[in-house]
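Enquirer: Take this sequence and fold it.
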Amino acid sequence: MSRLPGLPFHTLMVQGTTSDAGKSTVVAALCRLLVRHGVKVAPFKPQNMALNSAVTSDGGEIGRAQALQAQAARIAPHTDMNPVLLKPSSDTGAQVIVHGKVRADMNARDYHRYKTSAMAAVLESYHRLREQYDAVLVEGAGSPAEINLRARDIANMGFAETVDCPVILVADIDRGGVFAHLVGTLDCLSDSERKRIVGFVINRFRGDISLLQPGLDWLEERTGKPVLAVLPYLHGLHLDAEDAVASTQSVRGKFRVVVPVLPRISNHTDFDALRAHPDVDLQFIGPGQPIPPADLIILPGSKNTRNDLAWLKQQGWPDAIRKHLRYGGKLIGICGGFQMLGRSVDDPHGVEGTPGSMEGLDLLAMRTELTQQKQLLQVSGRCAFIDEDASVTGYEIHMGVSAGEAMQRPAFHIDGRPEGARSADDQILGSYLHGMFDTPQAFAALLAWAGLGGVDAVDLDQLREQSLERVADATQPLFDALLKVNYRA
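Expert: Below you'll find the model as predicted:
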């Protein structure tokens, strides 16, 4: 395939000096800018470690950031866009997903040895994308300066060196130390790795750019690398987080929603629509924090249901939930949170560690058995808890089957089948459906069920589109600078 018209390379890698430097957003913005110019572009992340994931068009699982980048590129997400996904299940172990499917559970040492095989999968996906698209925009992971991870690296410079692509290095000025981050990262690289960095991007700047200019001049003189762009801090973006729970709360509305931050919380993007609604006060509650009064409590998804259930009990949440229900509050459990609501969570195959069983919260008449086969589905249907014909779309990612009389009162009708459960008094709703708040009709119906009726729904997809357009506009200077880059391998 010929090089991309207008750009001196067909593959570009975006690496960062730290995690959360803005790599995901820069890739998404560049994807949207290329699409505006009629370029067929695909995002790519060789290896991702995240508990926020999405179901792809080919029935696999990838990091949620890559699904957002695919939306920016106006294409359907595919497993080739994130061939290796690591979903941590403990501080030292993770579920390893290759080409969208679970390959194994590995500890850190075993995975390090597995990286040679993982690289083969990465290159297989990359070459398929190269054959189908004019351009591939690659996102690194963490930082290329993590010396302990350099051997067998597939996520950063190890990949860039293998496919021989240029790299831009992004640093977040908002967290401080931006010049030290950039210079220090360069110092940790080999000569060949330093040569392939074509320039720097300073992200999340706010203030008078003239006061920054002396630092930029020093940086360019010190390193011999150009500052390609200084990107602004953009407030009010509605873009899916790759992993970390947002540090800011949306304390503004009259309707109070509380979510416990489980140690292995997964897909907390389920709550993005709630966070965006002006009438909702969404609060994430961490360990040791007091549980405030609420109208609605939501138990989120979990990568390790039994361990997170044990943590929930240690924090005193069961008593708080029962008190909440006595006072008329509503409760929703999503995926792993749904499993916790039943009488027990049984793990005969040791899916989450040592085989065994744990008593649930006993709030729904059902039991869950964890299974070795992961369910991955994109779904659509109707809400079953209201008389109106409210539609819902979402996705299922879970390893487990729930059964019991509570399932006779479903939460949704999905593709012609009952899904989820509700309590007899209709105070509790549980479902495997991620993204249930993302559809405007379902959003309005769920809030009305929980006690907040008569409000305008949030259209999360529209908010994402508006945010993607904003970040693309802000990233135009970087795009223009890349057109002038003279890269030689």
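
Enquirer: switch to C-alpha atoms for all contacts and neighbour counts from now on
Expert: Fine.

Enquirer: contacting residues around the residue nearest to residue 359 when sequence neighbours are not counted?
Expert: Leaving aside its sequence neighbours, residue 359 sits nearest to residue 344 (Cα to Cα, 6 or more residues apart in numbering; 4.3 Å). For residue 344, the contact set (Cα atoms under 8 Å, 6 or more residues apart in numbering) comprises 357, 358, 359, 360, 361, 362, 366, 367, 368.

Enquirer: Pretty sure the fourth one sits against residue 345.
Expert: Yes - under the criterion of Cα atoms under 8 Å, residue 360 makes contact with residue 345 at 6.2 Å.

Enquirer: the more surrounded of these two?
Expert: Between residue 360 and residue 345, counted using other Cα atoms under 10 Å, the more crowded position is residue 345 (27 against 23).

Enquirer: Find the helix or strand that that one is a member of.
Expert: Using DSSP states H and E, the element containing residue 345 is strand 344-347.

Enquirer: same for the helix or strand following that strand, what does it pack against?
Expert: Next along the chain after strand 344-347, taking DSSP H and E as the criterion, comes strand 356-359. On a contact count with 3 or more Cα pairs under 8 Å, 6 or more residues apart in numbering; DSSP states H and E, strand 356-359 meets strand 344-347.

Enquirer: overlap in contacts of residue 360 and residue 345?
Expert: With Cα under 8 Å, 6+ apart, residue 360 and residue 345 have common neighbours residue 339.

Enquirer: Spit out the contact partners of the residue nearest to residue 399 when sequence neighbours are not counted.
Expert: With sequence-adjacent residues excluded and distances taken as Cα to Cα, 6+ apart, residue 399 is closest to residue 374, at 4.5 Å. Residues in contact with residue 374 (Cα under 8 Å, 6+ apart) are 102, 397, 398, 399, 400.

Enquirer: Could you measure from residue 374 over to residue 294?
Expert: 33 Å (Cα to Cα, to the nearest Å).

Enquirer: Now the second one, please; I'll put the structures next to each other:
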Amino acid sequence: MKASVTLMVQGTTSDAGKSTLVTALCRWLQRQGVAVAPFKPQNMALNSAVSADGGEIGRAQAVQAQACKLPPHTDMNPVLLKPNSDIGAQVIIHGHAVGNMNAVAYHAYKPTAMQAVLASHGRLREAYRVVMVEGAGSPAEINLRQGDIANMGFAEAVDCPVILIADIDKGGVFAHLVGTLELLSESERARVRGFVINRFRGDIALLRPGLDWLEARTGKPVLGVLPYLMDFHLEAEDAIDARQPGKQGERHRVLVPVLPRISNHTDFDPLRLHPQVDLRFVGPGQPIPPADLIILPGSKSTRRDLAFLRANGWDLAIARHLRYGGKLLGICGGLQMLGRRIDDPLGLEGDAGGSDGLGLLDLHTRLEADKQLRLVSGRLSLEGAAVSGYEIHAGVSSGSALDEALVILDDGRQDGARSADGQVIGTYLHGLFEAPEACAALLRWAGVREVEHSDYRALREREIERLADLVEAHLDTDRLRALCEL
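Expert: Okay, here's the model as predicted:
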């Protein structure tokens, strides 16, 4: 095999399109028979996935692995930060938590984290022809430049070229690109080999004078302009995607309370995109309106989020919802909230202590130091529908409610619970709605009489293929091939 090449995508801002462009380039290279792997040195996100080697990585890297037609691996995201407060986060190295750190402590820890980053990158370089890297945030954050491992600090360490992407839809795209370059060092500016402009609407001829000016001003080429996609879906790295696709006819109302430390809200993407579902996120201070189904989501700080739920009066709204015959589902932290008690004696998610749950299921949860990380499959006790997903939780639950399990797993374990009246169910499984059979069974339980077929995993694959088509149609593929030394 020829020597491996590393190519990095950095953005002028968060949400500029880094994850999307890396996913597109991964599938574009994979189509050509190039052995390519995704890589993100450091990720800060509460949307995560379980890797094939039994660790935890950012959700975006799992999607990028799919674009490469590879199983996700912890080397693809060696450092994952999961915020559990405004100033602190759980630090995950090579898929496993090493502890909670505030910003000052993590800054001191960065040299150790960089060693993990370089070790993972080295292993990927040995195994793949191209390592396609995604940066984090912006490389021009002056306060974060010292000890940087996520952007130019990594690029300088491994000596790789960089593509800079900016979002024109928010305005100021030329200021973003030129301003970012101005704030880089001379050696860092030299690493930027071209620009990609993302989310453009309108006639490209009207943009041409600006592109010509940008190239003359910076001496760097514009590698292409990607169009704004009105109906595009790719799982969000962190921000909640609350867009409502256009749907016809009567729809089932599903509500998800947005908790401060909500995690893995990508669980709800299959429902948000389902033609028969009207899924709404309810924000802080908003009342919970009438609904057919309420889902309590996962949480990185379950006791704090439970207190927040009560402070907003949502516990009372949930009780009213159940009195009127509505259905209630809890996922992971949401399952724990449904029980009688949550204890965190080690202070894993905040101050050590315990909290009373909502008391809707007879179970008790204790948070333990060893996090449960599993890829699982099995069948729902609802209709025996096939289901698969992943577990990411520190809580260990016990109690009589677990005798009526929601999921019978292929490894012989049982997961989750069902109330005696069938109104309340809960599970530790993330990705619950991705399998078509499981999604249909859960919607029938929630009251949809005739469920239309919807295959979320096939939709995700179509969207990845669509991205690769955009690379061919709108980017300078000759220059891209040169950057990849193909």
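
Enquirer: residue range for stretch 360-379 of the second structure in the first structure?
Expert: Aligning stretch 360-379 of the second structure against the first structure (TM-score structural alignment) gives residues 363-382.

Enquirer: roughly how far is the matching stretch from the heart of the chain?
Expert: Relative to its chain's centre, stretch 363-382 of the first structure lies at 21 Å (Cα atoms, centre = their mean, to the nearest Å).

Enquirer: same thing with stretch 347-357 of the second structure?
Expert: 25 Å.

Enquirer: which residues of the second structure fall in helices?
Expert: 18-31, 59-67, 103-127, 152-158, 173-182, 186-191, 204-218, 269-272, 302-311, 314-323, 333-338, 436-445, 456-474, 477-483 (DSSP state H).

Enquirer: so which of the ones you listed gets nearest residue 247 of the second structure?
Expert: Nearest of the helices of the second structure to residue 247 of the second structure, taken as Cα to Cα: helix 269-272 at 10.6 Å.

Enquirer: Now do the strands in the stretch 151-300 of the first structure.
Expert: 167-172, 197-205, 227-232, 255-260, 265-266, 280-285, 296-299 (DSSP state E, counting those that start in this stretch).

Enquirer: distance from the centroid: which residue in the second structure tops it?
Expert: Distance to the chain centre peaks in the second structure at residue 216, reaching 37.5 Å (criterion: Cα atoms, centre = their mean).

Enquirer: how about that residue, what's its match in the first structure?
Expert: Match for residue 216 of the second structure (TM-score structural alignment): residue 221.

Enquirer: quick one: what's aligned to the residue nearest to residue 359 of the first structure in the second structure?
Expert: Match for residue 344 of the first structure (TM-score structural alignment): residue 341.

Enquirer: Next one: the residue nearest to residue 359 of the first structure from residue 361 of the first structure, what distance?
Expert: 8 Å.

Enquirer: repeat for residue 13 of the first structure
Expert: For residue 13 of the first structure, the distance to residue 361 of the first structure - Cα to Cα - is 46 Å.

Enquirer: Neighbour count: these two, which is higher?
Expert: Neighbour count, other Cα under 10 Å: between residue 13 of the first structure and residue 361, residue 13 has more, with 25 against 21.

Enquirer: ok, the more buried one - contacts?
Expert: Counting by Cα under 8 Å, 6+ apart, residue 13 of the first structure has contacts 137, 138, 139, 140, 160, 165, 166, 167, 168.

Enquirer: In the second structure, which of those still touch?
Expert: Using both residues aligned by TM-score structural alignment, their matches' Cα atoms under 8 Å, the second structure keeps these contacts from the contacts of residue 13 of the first structure: 137, 138, 139, 140, 160, 165, 166, 167, 168.

Enquirer: In space, what's closest to the aligned partner of the first one in the second structure - neighbours in sequence excluded?
Expert: Think residue 137 of the first structure. Taking TM-score structural alignment for the superposition, residue 137 of the first structure sits opposite residue 132 in the second structure. Leaving aside its sequence neighbours, residue 132 of the second structure sits nearest to residue 38 (Cα to Cα, 6+ apart; 4.9 Å).

Enquirer: what number of residues lie near the one you found?
Expert: 34.

Enquirer: mind checking how far it is from residue 78 of the second structure?
Expert: 12 Å.

Enquirer: Kindly report the same for residue 260 of the second structure.
Expert: 25 Å.

Enquirer: more crowded one of the two?
Expert: residue 78 (30 against 20).

Enquirer: Just to check, that one is in contact with residue 116?
Expert: Yes - if you go by Cα under 8 Å, residue 78 of the second structure and residue 116 touch, sitting 6.4 Å apart.

Enquirer: Common neighbours of those two, please.
Expert: 93, 94.

Enquirer: what about the counterpart of residue 15 of the second structure in the first structure, how many neighbours?
Expert: Taking TM-score structural alignment, residue 15 of the second structure has residue 20 as its aligned residue in the first structure. If you count neighbours by other Cα under 10 Å, residue 20 of the first structure ends up with 19.

Enquirer: do the same with residue 213 of the first structure
Expert: For residue 213 of the first structure, using other Cα under 10 Å, the count is 11.

Enquirer: And for residue 449 of the first structure, the neighbour number?
Expert: 16.
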